[in-house]
Structure formats: C-alpha cells, structure tokens
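S.K.: Have a look at this prediction, sequence included:
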Amino acid sequence: MKILVTGFDPFGGEKINPALEAVKGLANTIKGAEIKKIEIPTVFGKSAEVVKVAIKEFQPDVVLNIGQAGGRFALTPERVAINVDDARIPDNEGNQPIDEAVQQQGKAAYFTQLPVKAMVTAIKAVGLPGAVSNTAGTFVCNHIMYQVQYLIDTQYPTIKGGFIHVPFIPEQVVDKANQPFMSLTDMTKGLTAAIEAIVDFEGKEDLKEIGGAIH
C-alpha cells in the first residue's frame, strides 16, 4: 500500500503548523505501507494543484491530508467535506472566497472512504484523545479534503481519501488562554496509529461504534 500524507504550511499569523511538523515525524514505512510526506500551501486552489501533481507522480492508494484546528483537544478524523469555500480569514496569498463552490460541477458533499471509527479507536488505544469530526470547516482544510474527493469521484475511483485535524502544540498557546494543546510527539504517535488502522482495515468495513455528535 502507498499512502500520500500532506501537511499545511503555517497560516493565520502562526510561525509553525503542527500538522506539517507532525507529518514530518512519521516513519517512511508504517505497517508495510510506503508513506510519502509532502508540504502543501494554505492557499485555495494552489493546495489542490500540488496534491494533484503528487497523486499523478506517486500513484497512492490513500491520500491523507492533515491540518490544524486550534481549539480542538483531540485528533479528529473528518467524516465529510462540503462544497463550500467560506473563508473567515484570508489564505496565505490573500484569497478570501465567500460562499463559493469548491467545484461548480461537484456534489454537495463527499464522505471519506477511510475507516474513521477504527482510526479513532486506534488513536485512543495509544492513550491519546480522538474523536470523529463531522465538520472540516470552510477554510482550506475542507477545501483540500473536498478537492481530493472530487478527484477520486472524477479521475481516481480506486483511491481512498480522508483528513485528520490536529490541535495546537504547547508553544502556540503560550499567549492563548484556555486553549487545549498536544505535543508534536503525541500527534505523530496518534497519526501513526490512525494510519495503522487504515492499513488494517483495507478491504474491511469500518467499526460500528458510537462516534456521533449532538451538535
């Protein structure tokens, strides 16, 4: 199995993006799967072009995008991406689409093909907080998850795609009161566990466990 894992560069005035740093810490092989790690820009459109080139060159079986979600306390595999760009802040090149479609011809939403319940169970099994998320937001994180799903729907039907959000790291919350955080070492440990679950559940149904949310 070949897995393409992406991490965003820093954005929103931050000097570091824990998603990218945690991805850098991943082993090159996990449970026999070849892991290719790349940095992608926090830019609408351009992020998708970088991933599209990497897919063409690497021909992965799985594309797993990793992004930062400050304020969350857990590693959160995303269930769904929606066809909306609605940027609360500008991206790293000043783009700020408001209520625009990610893809004019795309579906309203796409669900991940990855076993998110099994991934959460694996994250918790290594002693870290994990939860299924039902919203990837409307910034570049949702954008790239949707763009990958659109590519799967239109060009690469055998590929599976998904997204995991990670929290802040300690140095990001020094001046942010009451914000949860996680160490980079733990993030990489949790991402590794999630990837192991992806490998283990290849060709299998996801776990049928509680993972919904009231709100």
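M.R.: Sure thing, it's come through.

S.K.: switch to C-alpha atoms for all contacts and neighbour counts from now on
M.R.: OK.

S.K.: where does residue 67 fall, helix, sheet strand or coil?
M.R.: Here residue 67 is strand, with the state taken from DSSP: H, G, I helix; E, B strand; the rest coil.

S.K.: Might you report the residue contacts of it?
M.R.: Counting by C-alpha atoms under 8 Å, 6 or more residues apart in numbering, residue 67 makes contact with 7-8, 18-20, 141, 163-166.

S.K.: tell me which element the spatially most central residue of the chain falls in.
M.R.: Nearest to the geometric centre of the chain sits residue 163, at 2.6 Å (C-alpha atoms, centre = their mean). Element membership of residue 163, judged by DSSP states H and E, is strand 160-166.

S.K.: Flag every buried residue along the helix or strand that that strand is followed by.
M.R.: Next helix or strand after strand 160-166 toward the C-terminus (DSSP H and E): helix 184-200. By neighbour count on 16 or more other C-alpha atoms under 10 Å, the buried set for helix 184-200 is 184, 186-199.

S.K.: Would you confirm that residue 16 contacts residue 8?
M.R.: No - using C-alpha atoms under 8 Å, residue 16 is not in contact with residue 8; the gap is 9.7 Å.

S.K.: Looking at these two now, which is surrounded by more residues?
M.R.: residue 8 (25 against 16; other C-alpha atoms under 10 Å).

S.K.: residue contacts, the more buried one?
M.R.: 17, 19-20, 39-42, 66-67.

S.K.: which residue packs closest to it, ignoring adjacent ones?
M.R.: Nearest residue to residue 8, sequence neighbours excluded (C-alpha to C-alpha, 6 or more residues apart in numbering): residue 40, at 5.0 Å.

S.K.: Next up, the contacts around that neighbour.
M.R.: Residues in contact with residue 40 (C-alpha under 8 Å, 6+ apart) are 6-9, 47, 50-51.

S.K.: That one and residue 133: what is the separation?
M.R.: From residue 40 across to residue 133, the span is 22 Å (C-alpha to C-alpha, to the nearest Å).

S.K.: circling back to that earlier point, what separation is there between the residue nearest to the centre of the chain and residue 25?
M.R.: From residue 163 across to residue 25, the span is 17 Å (C-alpha to C-alpha).

S.K.: here comes the other one, which I'd like you to weigh against the first:
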Amino acid sequence: MPRVLITGFEKFAGAQSNPTEEMLIGFSYSDAIVKTRVLPVTYASAFSELQAEIKEFSPEFILLCGLAEHREQISIEKIGINYINSQIADNAGEQPLDVKISDGGADGHFSTFETSTLVSYLQQCQIDSKLSLSAGSYLCNFVLYKTLEMLKGSSVKVTFVHFPKLSRHASIKTYQQVLSHLLDYIVQQPSLSEQQIQSTAKSFAAID
C-alpha cells in the first residue's frame, strides 16, 4: 500500500481553531498507510518538523494542507514560489517581508502531482475544486516550496491543498471526505518501481 503523509496547521492569528488541524483528528483510511502531522505556524519550526517527519516516515506521497479563509473552493496548488511577504506575524511573532525563501534557489518549484488531473478527479467526485497558481506568500507557500526543493529529483509526489473556512456547506466531516477522495486518487496511481524506491530511499538518507 502507498505511504502517504498528510499535514495540517495549528490555529493562528487569534483564531479559535484551524480546520486543517481538526480534520486530521481521528481520520483513517484503510487502503493506504497514512500518517498525519499538524505543523506549527512558525517559520522557525514548520519546515524543520516536516523535514524530520518525512525522513522518519519515508512517504511516497505528501499532501500538505492549509487554510485559505477567503477562498470558496478546495484549491490544488500548482507551484510554490521562492518568496515570503507575510501580511501577518507567525505564532512566534516573526513577520518576514519581501524576502526570498532560498537565496540562490529556483524562482519556483512545480507540484509533482498531476494537479490538473487531480482537480478533474475531485470534480468528478462532486467536490467543488479548482487549480490554483498561487499558494500565497505565507507559511503555506513556504512549506510547499521548501518541500519541493528538498525532494527535487526524487519520485515522491508532493502538492498543497488549500481548504476554505468552515461553513454550513463545509464541515470537518466534509473535509475528511475530501481527504478520502484524495487518497482514492492516490491509490489508483501506479506503484513505484524498485529503481524508484531505491532512488527515494537515497533522497531520504540525504536529508540533513
């Protein structure tokens, strides 16, 4: 069975909760080996904790999830860009503005999922979803860019999924159903070859 890491974020900006944290509580899926992790909303720790989780778990697929309060649809992110411009401070009080994530790094890294196909699949499942060309310039984009940069050249598939705020049309149960549909899509993907498995193992071993 495929190994899938799903992440969410803790609450931030004075909010009482974050649906991407709540939807991971008690979530289960029987046709994949799934591990979940809630990341801190801090530039200092979010990626370092994710990096350690990736090295320990060795996933084949990574679904990074976050909250986009002003969006009305599930958004599958196409690209992470090498840029931070924090409109609010993180939970440690840090607020970097107009800076690069990685000096000398690529301007952007594309998601390694077939994002358009994934969106089409969700739409066929009656999930209101769209392809997004901007993951923002805050922590969501930060962890997407850093993860894609770290795993560049490996066979690990990575994307970011933005969830709207909860409403009478969108509950935690609804979002857990979305996760299940995402995993249904993943388990339909071809298994890794032995060469890809060895290449992936080398990628994880190189993480420091």
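M.R.: On my side now, so go ahead. As the structure is a prediction and not an experimental result, all values here were calculated from the model.

S.K.: Whatever residue of the first structure lines up with residue 16 of the second structure: how many residues sit nearby?
M.R.: Using TM-score structural alignment, the partner of residue 16 of the second structure in the first structure is residue 15. Neighbour count of residue 15 of the first structure, defined by other C-alpha under 10 Å: 11.

S.K.: residue ranges of the helices in the second structure, please?
M.R.: 19-22, 46-57, 115-124, 139-150, 172-187, 194-205 (DSSP state H).

S.K.: who wins for proximity to residue 102 of the second structure among those helices?
M.R.: helix 139-150 (8.3 Å; C-alpha to C-alpha).

S.K.: Please convert the buried members of the contacts of residue 40 of the first structure into ChimeraX selection syntax.
M.R.: Those of those that count as buried under 16+ other C-alpha under 10 Å are selected in ChimeraX with:
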select :6,7,8,9,47,51
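
S.K.: Please convert the contacts of residue 40 of the first structure to TSV, extending it with distance to residue 123 of the first structure.
M.R.: What follows is the contacts of residue 40 of the first structure, written out as TSV (distance: C-alpha to C-alpha, whole Å):
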residue	distance to residue 123 of the first structure
6	19
7	19
8	21
9	24
47	27
50	28
51	26
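
S.K.: Relative to residue 127 of the first structure, which of the contacts of residue 40 of the first structure is nearest.
M.R.: Nearest to residue 127 of the first structure out of the contacts of residue 40 of the first structure is residue 7 (C-alpha to C-alpha; 23.0 Å).

S.K.: Run a quick neighbour tally on the closest residue to the closest one other than its chain neighbours.
M.R.: With sequence-adjacent residues excluded and distances taken as C-alpha to C-alpha, 6+ apart, residue 7 of the first structure is closest to residue 20, at 4.0 Å. By the measure other C-alpha under 10 Å, the count of residues near residue 20 of the first structure is 24.

S.K.: For residue 20 of the first structure, list the residues it contacts.
M.R.: 6-9, 39, 66-67.

S.K.: Can you give me the separation between residue 22 of the second structure and residue 40 of the second structure?
M.R.: 14 Å.

S.K.: can you check residue 140 of the second structure too?
M.R.: 11 Å.

S.K.: Could you give the residue range in the first structure aligned to stretch 106-120 of the second structure?
M.R.: Per TM-score structural alignment, the counterpart of stretch 106-120 of the second structure in the first structure is residues 107-121.

S.K.: So for that stretch, what gets flagged as buried?
M.R.: The neighbour-count check on stretch 107-121 of the first structure (16+ other C-alpha under 10 Å) flags 110-121 as buried.

S.K.: ok, now stretch 53-60 of the first structure?
M.R.: Buried residues in stretch 53-60 of the first structure, counted by 16+ other C-alpha under 10 Å: 54-55, 60.

S.K.: repeat for stretch 158-170 of the second structure
M.R.: Neighbour-count burial for stretch 158-170 of the second structure flags 158-166 (criterion: 16+ other C-alpha under 10 Å).

S.K.: same deal with stretch 77-95 of the first structure?
M.R.: Those buried within stretch 77-95 of the first structure under the rule 16+ other C-alpha under 10 Å are 77-87, 90-92.

S.K.: Please report the separation between the first and final residues of it.
M.R.: With C-alpha to C-alpha applied, stretch 77-95 of the first structure spans 26 Å between its terminal residues.

S.K.: what's the offset of that stretch from the middle of its chain?
M.R.: 12 Å (C-alpha atoms, centre = their mean, to the nearest Å).

S.K.: Then stretch 91-103 of the second structure?
M.R.: Distance, centroid of stretch 91-103 of the second structure to centroid of chain: 19 Å (C-alpha atoms, centre = their mean).

S.K.: now the end-to-end length of that stretch.
M.R.: The straight-line separation of the ends of stretch 91-103 of the second structure (C-alpha to C-alpha) is 24 Å.

S.K.: Show residues contacting that stretch.
M.R.: 12-13, 40-43, 82-89, 142, 146.

S.K.: count of neighbours near residue 103 of the second structure?
M.R.: 10.

S.K.: will you turn the helices of the second structure into JSON lines that also has distance to residue 103 of the second structure?
M.R.: Below are those laid out as JSON lines (distance: least, C-alpha to C-alpha, whole Å):
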{"stretch": "helix 19-22", "distance to residue 103 of the second structure": "30"}
{"stretch": "helix 46-57", "distance to residue 103 of the second structure": "16"}
{"stretch": "helix 115-124", "distance to residue 103 of the second structure": "27"}
{"stretch": "helix 139-150", "distance to residue 103 of the second structure": "12"}
{"stretch": "helix 172-187", "distance to residue 103 of the second structure": "33"}
{"stretch": "helix 194-205", "distance to residue 103 of the second structure": "22"}
